[in-house]
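Chemist: okay, here's the prediction I keep looking at, along with the sequence it came from:
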Amino acid sequence: MAHTATYSREGFGLSARIVNFFERIKEANALRAQFNQTYSELQSLTDRELNDIGVRRCDIKDIVRDHVYCS
């Protein structure tokens, strides 16, 4: 069985963990902002425009979530 050692940039100290915590908060806020912008843009489209691109209004939230968080 092979074992690999992975080193992260977080380090082991408390200060490194605190910095990492705030970086994750910033990243989460950026993703949330992207989600909100994309969601509002799709919601602003008419039903006809959504039909043209093959999107149902009830699927917008799922589509945006997949696009932002799973990409």
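Modeler: Yep, that arrived.
Chemist: please count neighbours and contacts with C-alpha atoms only from this point.
Modeler: Noted.
Chemist: show me what counts as buried in the lengthiest helix in the chain.
Modeler: Criterion DSSP state H: the longest helix present in the chain is helix 14-43. Buried residues in helix 14-43, counted by 16 or more other Cα atoms under 10 Å: Gln34, Phe35, Thr38, Tyr39, Leu42.
Chemist: what's the closest of these to Ile63?
Modeler: Comparing the buried residues of helix 14-43 against Ile63 with Cα to Cα places Tyr39 closest, at 8.9 Å.
Chemist: surely that closest one touches Val64?
Modeler: Yes - with contacts counted by Cα atoms under 8 Å, Tyr39 reaches Val64, the gap being 6.2 Å.
Chemist: the helix or strand containing Asp66 - contacts with which helices or strands?
Modeler: Using DSSP states H and E, Asp66 maps to helix 60-69. Helices and strands touching helix 60-69, by 3 or more Cα pairs under 8 Å, 6 or more residues apart in numbering; DSSP states H and E, are helix 14-43.
Chemist: take this one as well and set it beside the first:
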Amino acid sequence: MDTLKAALRRRAIYRQTVQELNALSSRELTDLGIRRSEIRSIARDAAFGA
């Protein structure tokens, strides 16, 4: 059961990260050095580790 809870938490972190980064303007992303095409990869790293 703990494994399932951990997986659900990681998935929630992934979804939240994608949502927050997608909400940023292109200018804001550029200021952060992030391209839109990198958002899912960045979220995956944040949630599941690099």
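Modeler: Done, it's in. Bear in mind that the values here come from a model prediction, so they are computed numbers and not experimental data.
Chemist: superposing both, give me the TM-score.
Modeler: Here the TM-score for the pair of chains, by TM-score structural alignment, normalised by the length of the second structure, is 0.92; 50 aligned residues with a Cα RMSD of 1.0 Å.
Chemist: rewinding a little: just the angle between the longest helix of the first structure and helix 60-69, please?
Modeler: Counting by axes from the mean of the first three to the mean of the last three Cα atoms, to 10 degrees, helix 14-43 of the first structure lies at 140 degrees to helix 60-69.
Chemist: where does the following helix or strand past helix 14-43 of the first structure end up in the second structure?
Modeler: Heading C-terminal from helix 14-43 of the first structure, the first helix or strand you meet, by DSSP H and E, is helix 47-52. With TM-score structural alignment applied, helix 47-52 of the first structure matches the range 26-31 in the second structure.
Chemist: with the first structure superposed, average distance for that stretch?
Modeler: The superposed stretch 26-31 of the second structure is, by mean Cα distance after the TM-score superposition for the first structure, a mean 0.4 Å from where its aligned residues fall in the first structure.
Chemist: can you list contacts of that stretch?
Modeler: Leu21, Arg35, Arg36 (Cα atoms under 8 Å, 6 or more residues apart in numbering).
Chemist: same thing but at 10 Å, please
Modeler: Leu21, Asn22, Ala23, Leu24, Ser25, Leu32, Gly33, Ile34, Arg35, Arg36, Ile39 (Cα atoms under 10 Å, 6 or more residues apart in numbering).
Chemist: let's have the residues you listed in a markdown table, adding distance to Ala6 of the second structure.
Modeler: Formatted as a markdown table, these follow (distance: Cα to Cα, whole Å):
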| residue | distance to Ala6 of the second structure |
| --- | --- |
| Leu21 | 23 |
| Asn22 | 24 |
| Ala23 | 26 |
| Leu24 | 28 |
| Ser25 | 31 |
| Leu32 | 29 |
| Gly33 | 30 |
| Ile34 | 28 |
| Arg35 | 29 |
| Arg36 | 27 |
| Ile39 | 22 |
